[in-house]
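In: Below: sequence and its predicted model.
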Amino acid sequence: MRRSGLATPRRVERDGADDVFAEVEKDFAVRDGWVYLQSAGAGLAFPGAADAAGRYFRDVAALGCDAQQRWRAEADGAKERSARLLSVPADEVGFFRNTSEVINLAANSVVWSPGDEVVVFADDYPCNVLAWTSAEQRGATIVRVRPRDPATREDDLLDAITPRTRVVCVSHVHPWTGVALDLTRIGAACRDVDALLFVDGIQALGAIPVDLTLVDVYGAGVFKWLLSGFGTAIGVFRERAREALTPIFRSYGNPAPSASFSYAAPNFPGLYVLNATLDYLEQVGWPWIHARVRDLAGSVISGLESRGIPVVTPMELRAGIVAIETPDSARVADALRERRVSVSDRAGRTLVSPHFYNSTRDIDRFIDALDDVLATM
């Protein structure tokens, strides 16, 4: 996958998965001697990302505002590639600053009636709970679901949906347990009561396949599994959402009566990077990437269980994050860092998130290091 002069990579014929990884491995360099397993925090950039960002500034340095045609072409390319990845029409895709902006835009664009309810997980990422503060102030009720355990997470949510439910808002992949939800199943339950489904997809998009057939609003920042840095998020507002919501923000990009939620200029330098990165990832191949992430996460779970180390994430519900119960997660993360293994410490758990650029050797080294650390605690 290494680009010659960082130009568009050519498609290559490969004999198997090992050949794909041999190409990919050359394109991702982490600190010498380190194992990086924090893609759920921030993904590694491929070599062409720096050149893509620089191209925006070189274009503006040479042409100023006359470079507008070039930066809009990059934005269009990023939109078309995002739409292909999500299997939605390109006109339903917009670009925003972050996932929280997408969720908040949607949440504050709902017109509430007395008795309306919004269903969320009590332990979800903050934006998916706090975005509904204004709904509560307008008379809606926030139903906070407290899952019994990771394996029942989806069923517990479905049990909370009633004819009073107006919106259901969830993370596709829960950041603290690694559990992936079935969006089609949840979306069908929402349709049964004429509710909208809003989804925070930042821990899913780029790691696992995403089906938005029954999703109404979808937001996903691109700095994690899409490897494209901070300051840009993909926002998808399906037709059903555009018909039901009234955009809370208006500007030159969406004067009334427009139903568009893209109200102003996006982060064009970021879209240069996103377009180049999605181009690269398409060349690697999305089916291979998704299968690779699933296999690596599965190897983490099975390897830990074989050592008797408790895992929070159910094997059958995994995506790219594996959550592990450890006696002192902060201390564990520090001890692993001393062994040049980079993991996350969040919500009192050790979180491991391999991406397609990780090797099975990385997984083995992590498991050996964790086993060693726990033996000293």
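Out: Alright, I've got the coordinates.
In: Please count neighbours and contacts with C-alpha atoms only from this point.
Out: OK.
In: Please confirm that residue 331 is located within a strand.
Out: No - counting by DSSP: H, G, I helix; E, B strand; the rest coil, residue 331 is not found in a strand; it is helix.
In: Tally up the residues packed near it, please.
Out: 15 (other C-alpha atoms under 10 Å).
In: Next: residue 144.
Out: 16.
In: Which of the three states applies to it?
Out: What three-state DSSP gives for residue 144 is strand.
In: how about it, what does it touch?
Out: Counting by C-alpha atoms under 8 Å, 6 or more residues apart in numbering, residue 144 touches 119, 120, 121, 122.
In: Which among those count as buried?
Out: Buried positions within these, assessed by neighbour count (16 or more other C-alpha atoms under 10 Å), are 119, 120, 121.
In: Tabulate these in TSV, adding columns for distance to residue 193 and secondary structure.
Out: TSV is the format used below for the buried ones among the contacts of residue 144 (distance: C-alpha to C-alpha, whole Å; DSSP: H, G, I helix; E, B strand; the rest coil):
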residue	distance to residue 193	secondary structure
119	13	strand
120	16	strand
121	19	strand
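In: closest to residue 341 among these?
Out: residue 121 (31.5 Å; C-alpha to C-alpha).
In: dropping in the other structure now:
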Amino acid sequence: MSPQLKDVEKAGLRSLRRKRNPGDIKPEDFFNDTEVLRKEFARLVNAPDPKRIVVVPSVSYGMANVARNLGIGRGQNIVIAAEQFPSNYYPWQRVCEETGAQIKAVAPPDVLAGRGKTWNTRILEAIDSNTKAVALGNVHWVDGTLFDLLAIRKRTREVGALLIIDGTQSVGALPFDVQSIQPDALVCAGYKWLLGPYSIGLAYYGEYFDNGTPIEESWMNRAGSENFSRLSQYNGDYQPGALRYEMGEHSNFMLVPMLQKSILQLNRWGVANIQEYCGHITHEAVNLLREKGFWIEDEDARSKHLFGIRLQGRDAEKIKALLQKNNIFVSFRGDAIRVAPNVYNTDKDLKKLATLLSR
């Protein structure tokens, strides 16, 4: 999880106090804040229509809507990257068990040299005429390996497959352009690189899902729900665009203002600037670690805000104890240390990490 911005914390406290007097919450307030949130997120990912963006509580929720409306059958397959995050695996496992379809988990090569490039090639080769969807992150959550979404999107169009993206590990720190990549769905948790609170996220759904069935039937997702005096006059039509997929109680009067505030700040900073900054503060440390025999993916095959340091046989438990003793917080994933710097870090932080590992 990311640290919490002070402005985000203040927004949460203001919202908490607001509930003291529910008479101050007007009917239009159930919709206004989420409209602003959609517009800010649309700006962040360059999505032309905010109505295609919905509030979700988690990636698993957003992916469940995709899975329910995938329309996959026996003999078809879903291509994923090996060992990607479980929320972008379990929905496809369930669908395949129910339909007789198949998951094709594409593993990276055993050889480290050119690993990222070869992994991308393997994914492209795995997509065939029976592929219904490719479900990936923009980067791999373990070591930041970049997936070439433009090339993958081109290949999915050739075979008529969908492109489903879990943006949790990248959106907010690595530029993502909906109009360029044209994903069929993009789902992001809010608590990582969006610098927001836990239990809220955002999802973009493309035209393929316009006439689908949501996993829940919320009154707010029906046409005309803004008119509280007519709610008992049930309406069979949904709100326009992708809004049928929005979670119940999406107004969330505490979490929505917090996430709105954090994304507003990201838009002020500029995501490209964040990625450039992460590259700046990690450059010297990465070079030092390579000199000491650690392996880190080539710069053009990984993100700068999330990368893995392969231990090459070193004692992971000993290293973990050393880093914790020196107040350095990283993740251990398999035989790699996952490093995730952002704007709250400096080059001194990374140099301290590299110096300790070099011992």
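Out: Yep, it's here. As the structure is a prediction and not an experimental result, all values here were calculated from the model.
In: Mind putting the buried ones among the contacts of residue 144 of the first structure into CSV with distance to residue 133 of the first structure?
Out: Supplementary listing: these in CSV, determined by distance: C-alpha to C-alpha, whole Å:
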residue, distance to residue 133 of the first structure
119, 13
120, 12
121, 14
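In: corresponding residue for residue 161 of the first structure in the second structure?
Out: Using TM-score structural alignment, the partner of residue 161 of the first structure in the second structure is residue 127.
In: now do residue 343 of the first structure
Out: In the second structure, residue 343 of the first structure lines up with residue 330, judged by TM-score structural alignment.
In: Same check on residue 274 of the first structure?
Out: Under the alignment (TM-score structural alignment), residue 274 of the first structure maps onto residue 259.
In: Let me know how buried the nearest residue to its match once chain neighbours are set aside is, in neighbour terms.
Out: In this structure, residue 259 of the second structure finds its nearest non-sequential neighbour in residue 196, 4.8 Å apart by C-alpha to C-alpha, 6 or more residues apart in numbering. Using other C-alpha under 10 Å, residue 196 of the second structure is surrounded by 28 other residues.
In: so residue 196 of the second structure makes contact with residue 6?
Out: No - Residue 196 of the second structure is beyond contact range of residue 6, at 11.0 Å (criterion: C-alpha atoms under 8 Å).
In: on that earlier part again, and the match of residue 274 of the first structure, what element?
Out: According to DSSP states H and E, residue 259 of the second structure maps onto helix 255-269.
In: And that helix, how far out from the chain middle?
Out: 16 Å (C-alpha atoms, centre = their mean, to the nearest Å).
In: do the same with stretch 275-284 of the second structure
Out: Centre to centre, stretch against its chain (C-alpha atoms, centre = their mean), the figure for stretch 275-284 of the second structure is 21 Å.
In: which parts of it are buried?
Out: For stretch 275-284 of the second structure, a neighbour-count test (16+ other C-alpha under 10 Å) marks 275, 277, 278, 279, 281, 282 as buried.
In: can you give me the helices in the stretch 251-377 of the first structure?
Out: 268-284, 286-306, 329-338, 360-375 (DSSP state H, counting those that start in this stretch).
In: Most tightly packed of the ones you listed?
Out: Ranked by mean neighbour count under mean count of other C-alpha atoms under 10 Å, the helices of the stretch 251-377 of the first structure are led by helix 268-284, which reaches a mean of 23.
In: distance from that helix to the second structure after superposition?
Out: For helix 268-284 of the first structure, the mean deviation from the second structure after alignment is 1.7 Å (mean C-alpha distance after the TM-score superposition for the first structure).
In: for that helix, packing partners?
Out: helix 48-63, helix 68-86 (3 or more C-alpha pairs under 8 Å, 6 or more residues apart in numbering; DSSP states H and E).
In: Can you add mean neighbour count and distance to residue 314 of the first structure and give those back as TSV?
Out: Formatted as TSV, those follow (neighbours: other C-alpha atoms under 10 Å; distance: least, C-alpha to C-alpha, whole Å):
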stretch	mean neighbour count	distance to residue 314 of the first structure
helix 48-63	16	34
helix 68-86	18	25
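In: what's the first-to-last distance across stretch 222-237 of the second structure?
Out: Using C-alpha to C-alpha, to the nearest Å, the end-to-end distance of stretch 222-237 of the second structure comes to 6 Å.
In: Stretch 187-202 of the first structure now?
Out: 18 Å.
In: so where is it in the second structure?
Out: Using TM-score structural alignment, stretch 187-202 of the first structure pairs with 153-168 in the second structure.
In: Stretch 221-234 of the first structure now?
Out: Taking TM-score structural alignment, stretch 221-234 of the first structure hits residues 189-202 over in the second structure.
In: Ends of that stretch, what's the gap?
Out: Terminal residues of stretch 189-202 of the second structure lie 7 Å apart, using C-alpha to C-alpha.
In: hang on, the earlier thing: OK, contacts around the match of residue 161 of the first structure?
Out: Taking C-alpha under 8 Å, 6+ apart as the test, what residue 127 of the second structure contacts is 79, 134, 155, 156, 159.
In: Just confirm the second one contacts residue 159, I think it does.
Out: Read that as residue 134 of the second structure. No - assessed by C-alpha under 8 Å, residue 134 of the second structure is found out of contact with residue 159, at 11.1 Å.
In: Okay, the counterpart of residue 122 of the first structure in the second structure and residue 179 of the second structure: tell me how far apart.
Out: Alignment note (TM-score structural alignment): residue 122 of the first structure maps to residue 82 of the second structure. Noted for residue 82 of the second structure: a distance of 27 Å to residue 179 of the second structure, by C-alpha to C-alpha.
In: and if you look at residue 157 of the second structure?
Out: Remark: distance between residue 157 of the second structure and residue 179 of the second structure (C-alpha to C-alpha) = 15 Å.
In: Helix, strand or coil: sort out the spatially most central residue of the second structure for me.
Out: What sits nearest the mean C-alpha location of the second structure, by C-alpha atoms, centre = their mean, is residue 168, with 1.8 Å. Secondary structure, three-state DSSP: residue 168 of the second structure is coil.
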